[in-house]
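[1] sharing a model prediction with you, sequence too.
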Amino acid sequence: MESMRVRDVSFSNGTVELAGSLSVPVGTDLVVAGVVLVGGSGPTGRDNGTYFPPLRQHFVKAGFAVLSYDKRGVGQSTGDWHTATMDDLAADAVTALNFLRAQPEVPSQAAGLFGHSEGGWVALRASAAQDDLPWVVTNSCPGTSPAEQERYALANHLRGLHGDGHPEFHSTLSLYDQLTEAGRRDADFATAQQLVDDAGAPPGLAYYWGNVDERLWRFLKRKQDHDPIPDLLRLRCPHLALFGGADKAVPVADSIRVFAEAACDAARPHRATLTVEVFPGGDHRLQVQGSTDLAPGYLDRVSRWLAHHVTTPTDGGS
């Protein structure tokens, strides 16, 4: 028996036409809430590789309408993510949220955002501007800047290649730091590439630099010092932060500390509670043991938390 209905949809944010998929349980009376899935970094489509389909299926089975979309300039969406700012990407997410809220089968005040990795920064920026969200979920979202997160991921990659004590471990991280500083000086791509060439283009740097061209360099240097803390302090809804304990791309312990410090700030609205879930053995996509299997209990825990917070009343004192 069919349990899910999927249709292609499109919606506009200014001159950018975003294309996506809306999945709903069969029978409109079965929809308890809606969730927008916001993909991670790079040219992510509505499925975020293979990561979103199992989430979509689980959420629909749990009674959620699910909207995911191709990032601007990807798939059937127009525009170019290389030229986008965090505000642009957040505006795309808000546009998707408003589209989902407008669907007749979706309770308009029971729809929120789920952002994966970079999409977590986007979801936080989008949520911070909203007064009436029931919740926001970040999945493997760093509490650090992109520059710090990329350095952490590169260090883990180099550690796997050489170990901490190898000279190339330290020299490659030093080169990364030089590129970061070049970005802060707004150096052009030729200048950045010359730094890499002068250092002998160490093979381990390819993890970070292998696909960088002029367009991507402009995006990276514009994004590298994004600070999620102001958005965390401005949240006015409950926040579920999900992490894999074996995530080598995100400094999980540091991110949890940042999220917790923001939640403890006296200026943060009282309704903006924080729930943190760390799944031991889970990687950046909350998958375990190098497989596509999600961490045990992950999907059920998320859907139960969402359902519980759908009807959370607003805090009149915030």
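    Great, that's in hand.
[2] please count neighbours and contacts with C-alpha atoms only from this point.
    Noted.
[3] just to be sure, residue 241 is in a strand?
    Yes - according to DSSP: H, G, I helix; E, B strand; the rest coil, the state of residue 241 is that of a strand.
[4] surely it touches residue 277?
    Yes - with contact defined as CA atoms under 8 Å, residue 241 counts as touching residue 277 (6.3 Å).
[5] please say which of those two ends up with more neighbours.
    Higher neighbour count among residue 241 and residue 277: residue 241, with 24 against 16, using other CA atoms under 10 Å.
[6] let me see the contact set for the more buried one.
    137-141, 274-277 (CA atoms under 8 Å, 6 or more residues apart in numbering).
[7] tell me which of the residues you listed fall in strands.
    137-139, 274-277 (DSSP state E).
[8] how near is residue 258 to residue 99?
    Here residue 258 is placed at a distance of 32 Å from residue 99 (CA to CA, to the nearest Å).
[9] what of residue 90?
    14 Å.
[10] over to residue 15?
    In this structure, residue 15 and residue 99 are 16 Å apart, going by CA to CA.
[11] check it against this one:
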Amino acid sequence: MHFPKLRTLALVTSIAFHTVTHADPLPHHLGHWMGNLESPNGPRLKIGVDIYTRADGITWASVASPDQGAYDIPVKAIHGEPGDAVVLDIDNASLKLTWAGDHFRGEWRQGNTLPLELHHVPGFPMPARPQTPRPPFPYSEKHVAIRSRDNVVLGATLTVPFAPKHPNVVVLIAGSGPQTRHVDMFGHHMFDVLADYLARHGVAVLRYDKRGVARSSGDYYGHTLADLQDDAYAAVQALAARKQFGQIGLVGHSEGSQIAAAVAARHPEAVDFIVSLSGVGMSGLDLDILQDRQAAYDLGATPAEIERIVRYVRQYNETALTTADGPPRVAALKALYERLTQDDQQLIRKYHMDEVTLVPEMAAKPFFPVSLRTDPRIDWHDVHCPVLVLGGSLDHQVPANDNIAGIVDALKAGGNARVKAAVLPSLNHGLQTAHTGGDDEYARIEETIAPGAMHEIATFSREQ
């Protein structure tokens, strides 16, 4: 909810077990496979499939659309078809793969069936960014598996500097959406860049794929915030069990900030400090309305149009809060839209609100009403460890002044005086140096994270 929305080929639902029982080609052809999908009346798109072994030992796959800047799109189920073929289900689409000697013959099924040949490639194309980490590295990196409360296994990377001997360590907690341990955004690997900087400045880092995403098992789109909090706490416990680190901190970006607060509030003995980056300091309902108001403004809506949009957003959210998950909520939200006047329907379409934020199929997921009801200030009130709160002055997703004030006020109301806060000038939601802070800048900006922001995070994390 808090990062700009990508219009990908498909946004997916829950993860299922790999149910193929015949001669399955996937385990024998791990790696990246890519081809060109040519639709009769649409653009030519590169489509990729990454086949890998998850952290729980199961062969799995994800889909990529490099031309749209979308990678690691989760597959919700894999099943067999006659002829030693497998089908990857991707919510409103599927991809059938049949091994053809040295490549996969593919069939993309989304209304029509389109042919697609996928050949092995060393990796998927993505923009080269100047801050992407490059050797030599003054630290070690290893892949680790972390078991969460409900037997979900998280795939993770642990980065440990060669010095000092017992460094402080932080868990990086991603914002909303099916994020990997890298936090990919238009070719920027936000968490890779941050982990590299922290390790070069003496702080160890653990970062992980969200449940149901990339190398992690589990069900992402069936999750609640409580599940994500359990996963973050499992990461903290895994670090404590290694007995090789000093203080253990949490660095949460956007929604990850409130996850950090919840973990520290519920397990105060386990968390020694927190860094909140572009974090939320108001209720989910208030933030959602604020975000849609800002999105409409950024797209050029007039003040009168914005108020009409916000009126509908309030009705939309109220309907979502009072209707059961799944098909009943989709039906109720579509009926709400149909009851709008033609002028209001045209207004919603004009600013693409029906494609970006007001999508009934996404609102039907269990996490949506939970996120609206959530108020992270309740948890911040009960956090008593040292906290650094940072936000960017050009953040359009989580406007810094109001949200930082909400976090700081909650901390101080709970008696926590060990709080530092700053609004960093000219930074957007992703902590890039920006000109306007609009969604359209993310891909154009070469910087992944402003060095000044990373310096603040590293200094605070090292000195605890």
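    Structure received. Note that the structure is a prediction, hence the values are computed from the model and not measured.
[12] picking up where we left off before, okay, residue 90 and residue 99 of structure 1: which has more neighbours?
    Higher neighbour count among residue 90 of structure 1 and residue 99: residue 90, with 23 against 17, using other CA under 10 Å.
[13] tell me the contacts of the aligned partner of the more buried one in structure 2?
    In structure 2, the residue paired with residue 90 of structure 1 is residue 229, using TM-score structural alignment. Counting by CA under 8 Å, 6+ apart, residue 229 of structure 2 touches 259-260, 262-263.
[14] picking that back up, for residue 22 of structure 1, state which of the contacts of residue 241 of structure 1 is nearest.
    Of all those, residue 22 of structure 1 sits closest to residue 137, with 18.7 Å by CA to CA.
[15] where along structure 1 do the helices fall?
    Secondary structure of structure 1 (DSSP state H): helices at 52-61, 86-101, 118-128, 146-162, 167-184, 189-198, 206-209, 214-223, 229-234, 252-263, 298-309.
[16] quick one, which of those is packed in tightest?
    helix 118-128 (a mean of 26; mean count of other CA atoms under 10 Å).
[17] so which bit of structure 2 is that helix matched to?
    Using TM-score structural alignment, helix 118-128 of structure 1 lines up with residues 255-265 of structure 2.
[18] how close does the matching stretch sit to structure 1?
    For stretch 255-265 of structure 2, the mean distance to aligned residues of structure 1 following superposition is 0.7 Å (mean CA distance after the TM-score superposition for structure 1).
[19] contacts for that stretch?
    So stretch 255-265 of structure 2 is contacted by 2, 173-176, 225, 228-230, 232-233, 250-252, 270-271, 274-280, 376, 379-380, 382-385 (CA under 8 Å, 6+ apart).
[20] let's see it at 7 Å
    By CA atoms under 7 Å, 6 or more residues apart in numbering, the surrounding residues in contact with stretch 255-265 of structure 2 are 173-176, 229, 233, 250, 252, 271, 276-277, 279-280, 376, 379-380, 382-383.
[21] got it, and stretch 151-163 of structure 2?
    Residues contacting stretch 151-163 of structure 2 (CA under 7 Å, 6+ apart): 55-56, 138-147, 181, 199-200, 202-209, 211, 215-218.
[22] which of these fall within strands?
    Residues of the contacts of stretch 151-163 of structure 2 located in strands (DSSP E): 139-147, 204-208.
[23] ok, of those, which come out buried?
    Taking 16 or more other CA atoms under 10 Å as the criterion, what is buried in those is 139, 144-147, 204-208.
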